[in-house]
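Q: Sequence and computational prediction follow.
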Amino acid sequence: MSGYTPPTPADGFLDPDHPTLFPRLTEAQIGRLAESAETLSLAPGEVVFEQGQREAPLYVVLSGAIDVIDRQPEGDRYFTQCRPGTFAADTSMFTGEPTIARGVAAGETTLLAVPPGALRALVAGSDELGDLLLRTMITRREWLRGQGLGYERLIGRRSSSEAFAIRELLGRNMVPFSWHDVDADAENRALLERLGVGPEECPVLVRTHSVLRRPTLARVADELGLRARVDGRLFDVVVLGAGPAGLAAAVYAASEGLATLVIERFAPGGQAGTSARIENYLGFPTGLSGSELTQRATLQARKFGAVISSAHGGAPSPRPRKTGHVTWRSATARR
């Protein structure tokens, strides 16, 4: 570990002193986070968080630094560094998605690790610190998408109905991905050969740590964390459908402290989520797109602790159940 050497910084390396993407926390703010955090000491080259990891903590850098790396089949892309007084975290802490980059200790490094549950509770309080953390994470995700970082790569034939269904699932669920037609791009055919994948196994979803050959929609949803892991959990409220009304119900229920589960057949937003522009939505005089509305509403619901599960058709269980409870698959809701 002591001989760790980071990859060469990528073109467009993000300035670690960027005031918006890496705001410096005050001593008081760090003290507030420390109340629910564990202190970690890492050696140079030790992995802080892995790309594709779910439920990763928020890390506050006390000393040392974290190198942030996008791992792809073509090679690692070292695109920024978190330095003392800043924090490493992304909106995946609220959405249940896997993390889209890897973090490695750049030297002898000391961190505060704040568990996702504790962070969500802090942000839900809507104090100054919570607003700063959430605003920074949203801005970072927008920057990452603009740089093409952390994208899933889908390779297939344009005429394939399987590929089209996966493209729609990823797009509607706002998963960053790039589409590549295997028949039109020799580079992608070469990549498939290197991965040992034949054209007959397309569509293929190429991820950092795995290659999914002709995956079902359910497999893709499970791999990307779109389907919540709710086995054995008891909910106060279960909302069927994550259109605007369902998401509003989830926000109101979760903000009152009720354990809330939203089950959506395909993707949050419903029909409104596919609209190019919504002009008659209260509070937005200049209008907004359906995807913007969906993104804001889902993040707001998750901020209060609501669980949203997509590609997870829900129906009441036909089996007998205990009085006072209704069961959806393996999630249980109070009557």
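A: All right, it came through fine. Numbers count the residues shown, from 1 in each chain.

Q: going forward, measure contacts between C-alpha atoms and count neighbours the same way
A: Will do.

Q: how close does Asp70 sit to Leu169?
A: Separation of Asp70 from Leu169 (CA to CA, to the nearest Å): 23 Å.

Q: Please apply the same query to Val262.
A: As judged by CA to CA, Val262 and Leu169 stand 17 Å apart.

Q: When the two are compared, which one has more neighbours?
A: Using other CA atoms under 10 Å as the criterion, Val262 and Leu169 rank with Val262 on top: 24 against 20.

Q: The more buried one reaches Arg302, doesn't it?
A: No - the pair Val262 / Arg302 is not scored as a contact, 10.3 Å apart, by CA atoms under 8 Å.

Q: Put this next to the previous one:
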Amino acid sequence: MADFKFISLDTKPTAQISYSFHEAATGVQPLLLVCLNGLGLPQEAWGPAIAKFKELQGASSPAILTYDRYGQGQTVDRDPNDANAPDPSHGHDVVAVIEDLRQLISQIAKDKLNISNVNYLPLIFMANSIGCALARLYAQEYAGTVAGLLLLDSYIANTDFVSAFPDPDAEGFDPSTLPAGIPVDSLRGTRMGMKKIFHPDVGNKEGFSRKNFRSLLPASDGPALKGPGGHGPFLTVVGHDFDTFAAESFKMGNAESVIQAYINPYWHKYNEGLAKMTDAERSKGPLQAPNAGHFIQRDNPDFVAQELHELVSKVASNAV
């Protein structure tokens, strides 16, 4: 069971963030594994995968940090800078989230690892959903600091999600072009469902706006990332199980046939691009996590732990 504590960022001293810190095994080289949540599941959801990973890693387990962003999970405080936001559900953007993450890592490195310059602390990100986009942007902004990334069903940062499907109400649309078994009404309904939940204009209780993701991450295959020593970071890209995700989507009111025909291949193509962000010999995937929907760490923690164990072992054996 994780021991959750609270910390105030020096840059935002009036609010507290919930976090957990797992000490590294004795004698393990300085390395910090940071778990980055999506919008849907808080830090607590990483627990089973972390526990299994520590069993696999044994005496070489690195330090591990999990946390809940402002307004998420056990972090009940909102981002102080959102106080006067016209729309609280879009109070701050990803740039602010990255700045907070950098500050949190810097304070944890100093307080827990006795490292005052975080640029000399190799990082590994294990991320899900929108956390994967955060991992990419952090690695871009702080080039040379991220040694490894495990991306679990990344948020598709360069789409509004609705555009992943053809528009049956567009001028010149030909219903005969639809795959067999997909009625126009099912396509229209799925587009409406996606717009209501996933469109970047839709806010959230964190106040974490997604409106500028498409401009910040316009492509999935770049820019190329640089890790410590001038090499690309070790990278493992994992996607959801197509059938499991389609079944999940059905529970949300979307037609499984439409999800299988459009969003699953669309997402897989995006993941293929992600796998190209580093040196070919340091890339693995995209894989599909068996029996896992979007929240892979919840649905198949053993699979996540095994992939993380492999990734961390690669980073440790190639440390500069």
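A: Good, I have the coordinates. Here the structure is a predicted model, which means the values were calculated and not measured.

Q: What does the TM-score come to for these two?
A: TM-score for the superposed chains, counting by TM-score structural alignment, normalised by the length of structure 2: 0.27, backed by 156 aligned residues with a CA RMSD of 7.0 Å.

Q: returning to what we had before: identify the contacts common to Val262 and Arg302 of structure 1.
A: Overlap between the contact sets of Val262 of structure 1 and Arg302, as judged by CA atoms under 8 Å, 6 or more residues apart in numbering, is given by Ile308.

Q: okay, now the nearest residue to Val237 of structure 1 once chain neighbours are set aside: neighbour count?
A: Computed as CA to CA, 6 or more residues apart in numbering, the closest residue to Val237 of structure 1 that is not its neighbour in sequence is Thr260, at 4.8 Å. Using other CA under 10 Å, Thr260 of structure 1 is surrounded by 26 other residues.

Q: shouldn't Thr260 of structure 1 be in contact with Leu234?
A: No - Thr260 of structure 1 is not in contact with Leu234 according to CA under 8 Å; the separation is 9.2 Å.

Q: Give the buried residues for stretch 239-255 of structure 1.
A: 239-244, 246-251, 253-255 (16 or more other CA atoms under 10 Å).

Q: Ala124 of structure 1: which of these is nearest?
A: Ser255 (8.0 Å; CA to CA).

Q: In structure 2, spot the helix with the most residues.
A: helix 94-113 (DSSP state H).

Q: Quick one: work out the angle between the next helix-or-strand element following that helix and helix 94-113.
A: Downstream of helix 94-113 of structure 2, the first helix or strand assigned by DSSP states H and E is strand 123-129. Angle of strand 123-129 of structure 2 versus helix 94-113, following axes from the mean of the first three to the mean of the last three CA atoms, to 10 degrees, is 140 degrees.

Q: quick one: the strands in structure 2?
A: 4-9, 12-22, 32-36, 63-67, 123-129, 146-154, 234-239, 283-288 (DSSP state E).

Q: Pick the most buried one from those.
A: strand 146-154 (a mean of 28; mean count of other CA atoms under 10 Å).

Q: so what does that strand touch, helix or strand wise?
A: Here strand 146-154 of structure 2 touches strand 123-129, helix 130-141, strand 234-239, helix 296-299, helix 301-317, going by 3 or more CA pairs under 8 Å, 6 or more residues apart in numbering; DSSP states H and E.

Q: Tell me which residues of the second one come out buried.
A: For helix 130-141 of structure 2, a neighbour-count test (16+ other CA under 10 Å) marks 130-140 as buried.

Q: Which of those sits closest to Gly285 of structure 2?
A: Of the buried residues of helix 130-141 of structure 2, the one sitting nearest to Gly285 of structure 2 (CA to CA) turns out to be Cys132, at 14.7 Å.

Q: Leu152 is in contact with the closest one, correct?
A: Yes - with contact defined as CA under 8 Å, Cys132 of structure 2 reaches Leu152; the gap is 7.1 Å.

Q: Please consider this matter closed, and thank you.
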